[in-house]
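S.K.: This is the structure alone, sequence omitted:
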């Protein structure tokens, strides 16, 4: 085994399972910090925590190679005042707690990755946003990201390298955005959303996992890192690719007014669909990271071929 211990805080969700599967054969032990107990599966075990209070779970961080924090309420909801408060607190409170605990450990994690969001950048249709020149946007979701990253970097962990991994939309087989887009295609609703000119900054689930190992191995990297495929794709092209790959000849478009109406009924916000996220992973590419799926065409075909 290459690594001693990988810790996934809030790792019982979709991306946490992707990461656990990736490291299963690379680490002696994988620890998931979760609010819900679970039986061990091989070298993967779950320790219960609440993300607010210190407890015996902190011993799991001792001697770990990598801590990945995935905590946070799903933003796929209506931004009511209650949901806004929960979205913020579910990110900031565990981040501050982990920072306070790490500062007191004898053998703290070598690297702490906080999974944040590439939505922190402005709506961009003119040019891509990278870590150095990207412009921060405005609005509730951007404010969440700003507060989240501020809390992360203000924690005092001098012996632990820290990376805020600004994740794009993860494309995978079992959960996340892609199965929902595929369902639209299956029911003949897989046309463009809005005018279809908004960019989607995406990343295949295998690259989302693999790049964390790359960051662990490349100790010169720290701070903010964008985690997206090298080429964003316009919504119109993405939906056409999914239709073609699945063998559906047409898809009805969804104008913005209809999306707003539908968002109210299904309990989400149109921003998640209509905002143009054009993000460039400059630090990853400049460091030599080789993407498994750099092209959206190959990513879509890979995911669909294993779903049929």
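M.R.: Received it, and whenever you're ready, just let me know what you need. Just so you know, these numbers come straight off a predicted model, no measurement behind them. Numbering: from 1, shown residues only.

S.K.: CA only for contacts and neighbour counts going forward, please
M.R.: Will do.

S.K.: Okay, helices next: where are they in the stretch 1-150 of the chain?
M.R.: Listed in chain order, the helices of the stretch 1-150 of the chain (DSSP state H, counting those that start in this stretch) span 14-23, 81-104, 140-154.

S.K.: Summarise which helices and strands the longest one is packed against.
M.R.: To tie it back to what came earlier, the one meant is helix 81-104. helix 140-154 (3 or more CA pairs under 8 Å, 6 or more residues apart in numbering; DSSP states H and E).

S.K.: who does the helix it packs on touch, helix- and strand-wise?
M.R.: helix 81-104, strand 111-117, strand 161-167.

S.K.: putting a second one here so we can go through both:
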């Protein structure tokens, strides 16, 4: 009998990649999604059936934060994370054979804007503002479930880099059109993780039954925005990159219906717990990651 994995919110950039890799590993993959061809969030019977006896439950559900933070979007961003987590929690509690491990997404944005030092799980300082409120509420909702037979891990995921989607597409387009200069001061830190390393982290944590709680999912070598844009220009042979000062980003973000925080917040996050546990990154440096993605 095949091992079973459940991907909640499994139709996005990360979920599609995970689906492909788990099928290659001969897992029986079940997807919970708002899309018609998958198990619906409102179909509690099928959800329970899928989760019962699963080796692993991964929750990636949540409305994209790449939008304007008006009241309607803020409500949707928050509820799409907390309500899905609650629905999964109720299902796990109802299982005859609950999953051995439940991994819930969180975000590295939970930490404050940091240009002075790196944030680890042990001594990182939680920030303030809407994005941080979403992250803390999401984690609180998840860890409120006391599950005697299911290990719980929240992944504070940095910006995910990979082929064919995610943030790489807009960044590459900026560079191609000569707009790949620094954004804001360029001093803000950019914490990132390669999509394949994110999958390997999940597999590492699945095998390590002694580990639970919160993990920073970011490569061990974050870079400044200045260095990020420089490396992108180099990889794409783009000699010129016009800078985008803060005022220009503020104006542009209104036009493209997003928030400047996504670019200007300094996320300086280190994967201390993973490294202490002995995890080895395939792509520890941005140069290695971009070489794989762009070529």
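M.R.: Thanks, I have the structure now. Predicted, not measured: the structure shown is a model, and the values here were computed from it.

S.K.: coming back round to it: quick one: closest of the helices and strands packed on helix 140-154 of structure 1 to residue 6 of structure 1.
M.R.: For residue 6 of structure 1, the closest of those is strand 111-117, at 10.1 Å, according to CA to CA.

S.K.: wait, which of the helices of the stretch 1-150 of structure 1 is closest to residue 185 of structure 1?
M.R.: Of all the helices of the stretch 1-150 of structure 1, helix 14-23 sits nearest to residue 185 of structure 1, with 22.0 Å by CA to CA.

S.K.: can you name the residues of structure 2 that the closest one overlays?
M.R.: Using TM-score structural alignment, helix 14-23 of structure 1 lines up with residues 13-22 of structure 2.

S.K.: and what of stretch 247-258 of structure 1?
M.R.: Aligned using TM-score structural alignment, stretch 247-258 of structure 1 spans residues 237-248 in structure 2.

S.K.: With stretch 100-110 of structure 1 instead?
M.R.: Using TM-score structural alignment, stretch 100-110 of structure 1 lines up with residues 90-100 of structure 2.

S.K.: Quick check: the equivalent of residue 179 of structure 1 over in structure 2 vs residue 293 of structure 2, distance?
M.R.: Residue pairing (TM-score structural alignment): residue 179 of structure 1 is matched to residue 169 of structure 2. Taking CA to CA, to the nearest Å as the measure, residue 169 of structure 2 falls 11 Å from residue 293 of structure 2.

S.K.: repeat for residue 269 of structure 2
M.R.: From residue 269 of structure 2 over to residue 293 of structure 2 the distance is 22 Å, taken as CA to CA.

S.K.: hmm, back to that, the helices and strands packed on helix 140-154 of structure 1: which one's closest to residue 263 of structure 1?
M.R.: helix 81-104 (15.3 Å).

S.K.: Name all residues that make contact with the residue in structure 1 that residue 126 of structure 2 lines up against.
M.R.: Following TM-score structural alignment, the counterpart assigned to residue 126 of structure 2 within structure 1 is residue 136. If you count contacts by CA atoms under 8 Å, 6 or more residues apart in numbering, residue 136 of structure 1 has them with 120, 121, 122, 142.

S.K.: Over to residue 37 of structure 1?
M.R.: Applying CA under 8 Å, 6+ apart, the residues near residue 37 of structure 1 are 46, 47, 48.

S.K.: for residue 186 of structure 2, same thing?
M.R.: By CA under 8 Å, 6+ apart, the neighbours of residue 186 of structure 2 are 224, 225, 226.

S.K.: can you redo these as CSV with secondary structure and neighbour count?
M.R.: Formatted as CSV, the contacts of residue 186 of structure 2 follow (DSSP: H, G, I helix; E, B strand; the rest coil; neighbours: other CA atoms under 10 Å):
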residue, secondary structure, neighbour count
224, strand, 20
225, helix, 23
226, helix, 20
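
S.K.: now the helices and strands packed on helix 140-154 of structure 1 in a markdown table, with distance to residue 223 of structure 1 and mean neighbour count?
M.R.: Listed next are these as a markdown table, based on distance: least, CA to CA, whole Å; neighbours: other CA atoms under 10 Å:
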| stretch | distance to residue 223 of structure 1 | mean neighbour count |
| --- | --- | --- |
| helix 81-104 | 15 | 18 |
| strand 111-117 | 10 | 24 |
| strand 161-167 | 5 | 23 |
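
S.K.: and the residue nearest to residue 33 of structure 2 when sequence neighbours are not counted, how many neighbours?
M.R.: In this structure, residue 33 of structure 2 finds its nearest non-sequential neighbour in residue 9, 5.1 Å apart by CA to CA, 6 or more residues apart in numbering. Other residues near residue 9 of structure 2 come to 25 when the count uses other CA atoms under 10 Å.

S.K.: do the one 10 residues further on as well
M.R.: Other residues within reach of residue 19 of structure 2 by the criterion other CA under 10 Å amount to 21.

S.K.: now swap in residue 163 of structure 2 and tell me
M.R.: Residue 163 of structure 2: 17 neighbours (other CA under 10 Å).

S.K.: Looks like it contacts residue 293 (just checking).
M.R.: Yes: the criterion here is CA atoms under 8 Å, and residue 163 of structure 2 meets it with residue 293 at 5.3 Å.

S.K.: Looking for the alignment partner of residue 294 of structure 1 in structure 2.
M.R.: Checking TM-score structural alignment: residue 294 of structure 1 goes with residue 284.

S.K.: just to confirm, which helix or strand has that match in it?
M.R.: According to DSSP states H and E, residue 284 of structure 2 maps onto no helix or strand at all.

S.K.: Same question for the one 3 residues further on.
M.R.: Assigned by DSSP H and E, residue 287 of structure 2 belongs to helix 286-294.

S.K.: Just the residues contacting that helix, thanks.
M.R.: Contacts of helix 286-294 of structure 2 with the rest of the structure, by CA under 8 Å, 6+ apart, involve 161-163, 194, 221-223, 228, 231-232, 235-236, 283.

S.K.: Which residue comes closest to residue 103 of structure 1 once chain neighbours are left out?
M.R.: residue 157 (5.2 Å).

S.K.: and the one you found, what pairs with it in structure 2?
M.R.: Checking TM-score structural alignment: residue 157 of structure 1 goes with residue 147.

S.K.: Quick check, that match in contact with residue 91.
M.R.: No: counting by CA under 8 Å, residue 147 of structure 2 stays clear of residue 91, with 11.4 Å between them.

S.K.: okay, now whichever residue in structure 2 pairs up with residue 231 of structure 1: neighbour count?
M.R.: Aligned by TM-score structural alignment, residue 231 of structure 1 pairs with residue 221 of structure 2. Neighbours of residue 221 of structure 2 under the rule other CA under 10 Å: 17.
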